[in-house]
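Trainee: Need coordinates for the below:
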Amino acid sequence: MAFARKRLSATALGLTAISAAALVPVAPAQADPDIQDVEARVESLYHQAEQAQERFHDAKLDLAGLRKDSADLKADQRRQSNRLESIRSQVSDAVVRQIQGEGLSTVSQVVVADDPDAFLGTLSTMSSFDDLQQSMLDDYRVELEALEIRQEATDDRAAEIAELTEQLDEEQREVDAKLAEAESLLDDLEAEERERLTSRSTSTRLPTNVPASGRAGAAVSYALAQVGDAYVYGAMGESAFDCSGLTMRAWAQAGVALPHSSSAQYSSGPHVAASDLQPGDLVFYYSPISHVGIYIGNGMIVHAANPGTGVAVSGLYSMPYVGAVRPG
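Mentor: I've put the predicted structure just below:
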């Protein structure tokens, strides 16, 4: 009997072990991505790409300014070169008229010297230098120095343009890389999960009555009419926008020119407190500023959100709020 009881106990223990083993979950060969982790990472990548895109816009504005400055400097340099050549001709004529006792070869060296510094140096070695009109030579020196300053400034602008052009390329590469990484993460999700992720934190319900008129009304009406359009980095219409592209186009309908940059738009008008917001005001997000939308009243904004959402209506404080500006 004791032997039978031992065998029974052993059998029971074996069955218990088998049952317990059957209850242990078997991990899949490759775990599915956690939807919340993917959502957080995609949102972060979208924002990083938007930051790079807005830096791209800022650099592009700076580049346009530098190119205009460079063109102005080159034109000024040409004018200065012409002034210098005019004085050079006057000095050459004076040399021919006033030199006494100098050899013909010395006079020829002065007249035909191509380099402005060599021209001045040759004059300085001539025995009859003091006989020349001193004021004319002084004018020549001043104009030569002015030309050299302009040449240096032009060269500096060219170097700045080259550096900024490389920065533009770097920012564009970062935008492309962040967007590609986000798309890769989304591709790993099932279609239903992807749809659920990209439709969160936004609303497609449009307000029926926005209390805005005049220029602000025109801007708000245009922006709301774009709800559902795509978000594309660098786009400013007709059917796709980035954040500052949408606000720029919206206020253009009201005859107000805004730069294609959220940080530059932050300086486009007087700042207003959150408690004084009116429909049409531009609202800005993140530090440094990298996103902008248009306030439409009742604590809501319309904005080009990100590639997963497009142009949509969202809450005023759905992102880290920085401040607001009233254009026009």
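Trainee: going forward, measure contacts between C-alpha atoms and count neighbours the same way
Mentor: Will do.
Trainee: what does stretch 254-271 rub up against?
Mentor: With contacts defined as CA atoms under 8 Å, 6 or more residues apart in numbering, stretch 254-271 is touched by 54, 57-58, 214-216, 218-219, 243-245, 248, 251-252, 284, 289-292, 323-328.
Trainee: of those, buried ones?
Mentor: Among the contacts of stretch 254-271, those classed as buried by 16 or more other CA atoms under 10 Å are 54, 57-58, 215-216, 218-219, 243-245, 248, 251-252, 284, 289-292, 323-327.
Trainee: now the strands for this structure?
Mentor: Counting by DSSP state E, the chain has these strands, from start to end: 230-231, 240-241, 271-272, 282-285, 291-297, 300-304, 311-315, 321-325.
Trainee: any idea how far the closest residue to residue 57 other than its chain neighbours lies from residue 223?
Mentor: Taking CA to CA, 6 or more residues apart in numbering, and ignoring the residues beside it in sequence, residue 57 has residue 261 as its nearest neighbour in space, at 5.4 Å. The gap separating residue 261 from residue 223 is 17 Å, by CA to CA, to the nearest Å.
Trainee: Kindly report the same for residue 166.
Mentor: Residue 166 is 33 Å from residue 223, by CA to CA.
Trainee: With residue 39 instead?
Mentor: In terms of CA to CA, residue 39 sits 27 Å off from residue 223.
Trainee: And residue 140, by the same measure?
Mentor: 60 Å.
Trainee: Could you pick out the longest helix of this structure?
Mentor: helix 35-98 (DSSP state H).
Trainee: That helix - contacts with which helices or strands?
Mentor: helix 104-112, helix 134-187, helix 191-198, helix 262-265 (3 or more CA pairs under 8 Å, 6 or more residues apart in numbering; DSSP states H and E).
Trainee: Please identify which of these is closest to residue 318.
Mentor: helix 191-198 (15.0 Å; CA to CA).
Trainee: Would you mind telling me which of residue 166 and residue 223 has the busier surroundings?
Mentor: Comparing residue 166 with residue 223 by neighbour count (other CA atoms under 10 Å), the higher total belongs to residue 223, at 28 against 12.
Trainee: residues near the nearest residue to that one once chain neighbours are set aside, how many?
Mentor: Spatial nearest neighbour of residue 223, excluding adjacent residues (CA to CA, 6+ apart): residue 250 at 5.6 Å. Residues lying near residue 250 (other CA under 10 Å) number 30.
Trainee: how far away is residue 250 from residue 226?
Mentor: 10 Å.
Trainee: show me the contacts for the residue nearest to residue 223.
Mentor: 218-220, 222-223.
Trainee: rerun that using 7 Å as the cut-off
Mentor: 219-220, 222-223 (CA atoms under 7 Å, 6 or more residues apart in numbering).
Trainee: So which of these belong to helices?
Mentor: Checking the contacts of residue 250 against DSSP H, those in helices are 219-220, 222-223.
Trainee: Let me know the closest of the residues you listed to residue 194.
Mentor: Nearest member of the ones in helices among the contacts of residue 250 to residue 194, counting by CA to CA, is residue 223, at 26.2 Å.
Trainee: Second chain to compare with the first, below:
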Amino acid sequence: MNGRKRTASVLATLCITALSGSVLVAAPTFAEPDIDDVQSRVDSLYKKAEQASERYNDARLNLQRAQKRLTALRADLDRQRDKFESVRQDMAASVVSQYQGQALSTTTQVLLAKDPDAFLDQVATVSGYNDQQSEMMADFAVQAQQLEMREAAAKRELDRIAATKKTLADEKAEIDDKAAEAKDLLDRLEARAAPVSRSAERLPDVPVSGRAGAAVSYALGQVGDSYVYGAAGPSAFDCSGLTMMAWAQAGVGLPHSSGAQMGSGSPVSQDQLQPGDLVFYYSPVSHVGIYIGNGQIVHAANPSTGVQVSPVFSMPYSGAVRPG
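Mentor: Down below sits the predicted model:
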């Protein structure tokens, strides 16, 4: 039955024209992808790539912090070991001097002493000293053990961060490949369409001064620069790299991470936005721009458009902070 159905289907596609005697076979047609659909796919892939890139930036910050903690732990451990060794040597010398050449029992010494009460006081003092030494040794041993445990924990943390960093790098590389493939298709489709003339973007005049003015001026000066994941200038940026470098011109240090930058200033409500404020997008936060007034931001958007000026609410808004 299946064979007969396929034969009937083929025959149904034959159009026999009696006048010309020709046989016309209907050829299959394939619709080209819609440009808007491909653009949407590209934008989605860019967003996923940026999310991976910002997670990569977070992992890099965590790695730096873990390395500082490990350095401090090792320094503390070295100092504690030196103290412990000093106490151990003192205690060893004390034990040797106490028993070397002293065959008389304590009772005998009391009986022979000219002042038994003074001798007993001396023995009590030495005993207290020995107890103190023992307590100090025990304390140092505990502290050394704790420091060693902390060092081992820090090393495990470094291993986890290194593994996470590799995973994120692999993930981003895969997304980059997919985005490049989709963008290549988009470029071919746009090449077939009528050419669109694009005039040079006119930068807005932002009336702002002081530290915020320095940040805004720098960011606007990068409009047209490329977007590169993990970059922070001088001619290519990712979103948090641009904001970090912009506020660095004002003497304000920001971490290279949009999520971390959201905790690097005073929260600002939407109706109180001022030029220079950092504006964050998506949940969890994975994009950041600088507010420049008149309902606009300057930001490193994506690899297609690079650094550009956009409406402040052109993406899902998450919040804003004022650095400094």
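Trainee: After superposition, what's the TM-score here?
Mentor: Here the TM-score for the pair of chains, by TM-score structural alignment, normalised by the length of structure 2, is 0.80; 282 aligned residues with a CA RMSD of 2.9 Å.
Trainee: returning to that earlier point: JSON lines for the ones in helices among the contacts of residue 250 of structure 1, including distance to residue 236 of structure 1?
Mentor: Converted to JSON lines, those look like this (distance: CA to CA, whole Å):
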{"residue": "219", "distance to residue 236 of structure 1": "14"}
{"residue": "220", "distance to residue 236 of structure 1": "16"}
{"residue": "222", "distance to residue 236 of structure 1": "13"}
{"residue": "223", "distance to residue 236 of structure 1": "12"}
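Trainee: Aligned counterpart of the residue nearest to residue 57 of structure 1 in structure 2, please.
Mentor: Alignment note (TM-score structural alignment): residue 261 of structure 1 maps to residue 257 of structure 2.
Trainee: Compute the number of surrounding residues for that match.
Mentor: Residue 257 of structure 2, neighbours per other CA under 10 Å, totals 28.
Trainee: sorry, back to before: using CSV, lay out the strands of structure 1 together with distance to residue 145 of structure 1.
Mentor: Compiled in CSV, the strands of structure 1 are given as follows (distance: least, CA to CA, whole Å):
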stretch, distance to residue 145 of structure 1
strand 230-231, 53
strand 240-241, 50
strand 271-272, 45
strand 282-285, 48
strand 291-297, 47
strand 300-304, 52
strand 311-315, 56
strand 321-325, 46
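Trainee: of those strands, which approaches residue 181 of structure 1 most closely?
Mentor: strand 230-231 (16.6 Å).
Trainee: corresponding residues in structure 2 for that closest one?
Mentor: Residue span in structure 2 matched to strand 230-231 of structure 1, by TM-score structural alignment: 226-227.
Trainee: mean shift of that stretch relative to structure 1?
Mentor: Following superposition, stretch 226-227 of structure 2 is found to deviate from structure 1 by 0.2 Å on average (mean CA distance after the TM-score superposition for structure 1).
Trainee: Residue 312 of structure 1 and residue 253 of structure 1, how far apart?
Mentor: Residue 312 of structure 1 is 19 Å from residue 253 of structure 1, by CA to CA.
Trainee: So which of these two has more stuff around it?
Mentor: Counted by other CA under 10 Å, residue 312 of structure 1 and residue 253 do not tie: residue 312 has more neighbours, with 26 against 18.
Trainee: Aligned counterpart of that one in structure 2, please.
Mentor: So, by TM-score structural alignment, residue 312 of structure 1 is matched to residue 308.
Trainee: Same check on residue 241 of structure 1?
Mentor: Residue 241 of structure 1 maps onto residue 237 in structure 2, by TM-score structural alignment.
Trainee: In space, what's closest to its match - neighbours in sequence excluded?
Mentor: residue 231 (4.5 Å).
Trainee: got it, and residue 241 of structure 2?
Mentor: residue 232 (4.2 Å).
Trainee: which residues sit in contact with that neighbour?
Mentor: 238, 241-242, 245.
Trainee: Out of these, who's the most crowded?
Mentor: Result: residue 238 is most packed of these (other CA under 10 Å), 31 neighbours.
Trainee: if I look at that residue, how far off is residue 204 of structure 2?
Mentor: 22 Å.
Trainee: what does residue 76 of structure 2 give?
Mentor: 54 Å.
Trainee: Who has more neighbours out of the two?
Mentor: Applying other CA under 10 Å to residue 76 of structure 2 and residue 204 shows that residue 76 carries more neighbours, namely 15 against 12.
Trainee: Excluding chain neighbours, what is closest to that one?
Mentor: residue 147 (7.5 Å).
Trainee: Please verify my assumption that the one you found contacts residue 75.
Mentor: No - counting by CA atoms under 7 Å, residue 147 of structure 2 sits too far from residue 75 to count as a contact (9.9 Å).
Trainee: Which of the two has more residues huddled nearby?
Mentor: residue 147 (19 against 13).
Trainee: how about that one, what's its partner in structure 1?
Mentor: Using TM-score structural alignment, residue 147 of structure 2 pairs with residue 150 in structure 1.
Trainee: Thought residue 77 was touching that match, still the case?
Mentor: Yes - using CA under 7 Å, residue 150 of structure 1 makes contact with residue 77 at a distance of 5.6 Å.
Trainee: where's residue 38 of structure 1 relative to residue 236 of structure 1, distance?
Mentor: Relative to residue 236 of structure 1, and taking CA to CA, residue 38 of structure 1 is found at 28 Å.
Trainee: which element is residue 108 of structure 2 on?
Mentor: Assigned by DSSP states H and E, residue 108 of structure 2 falls within helix 106-112.
Trainee: quick one: residue 185 of structure 2 from residue 38 of structure 2, how far?
Mentor: Residue 185 of structure 2 is 8 Å from residue 38 of structure 2, by CA to CA.
Trainee: now residue 78 of structure 2
Mentor: Relative to residue 38 of structure 2, and taking CA to CA, residue 78 of structure 2 is found at 60 Å.
Trainee: and what of residue 86 of structure 2?
Mentor: Distance from residue 86 of structure 2 to residue 38 of structure 2, by CA to CA: 72 Å.
Trainee: Repeat that for residue 313 of structure 2.
Mentor: 23 Å.
Trainee: Which one's more surrounded, those two?
Mentor: residue 38 (18 against 13).
Trainee: residues in contact with that one?
Mentor: Contacts of residue 38 of structure 2 (CA under 7 Å, 6+ apart): 182, 186.
Trainee: Then residue 160 of structure 1?
Mentor: Residue 160 of structure 1 neighbours (CA under 7 Å, 6+ apart): none.
Trainee: rerun that using 10 Å as the cut-off
Mentor: 62-63, 66-67, 70, 154, 166 (CA atoms under 10 Å, 6 or more residues apart in numbering).
Trainee: Give me the aligned partner of residue 289 of structure 2 over in structure 1.
Mentor: Under the alignment (TM-score structural alignment), residue 289 of structure 2 maps onto residue 293.
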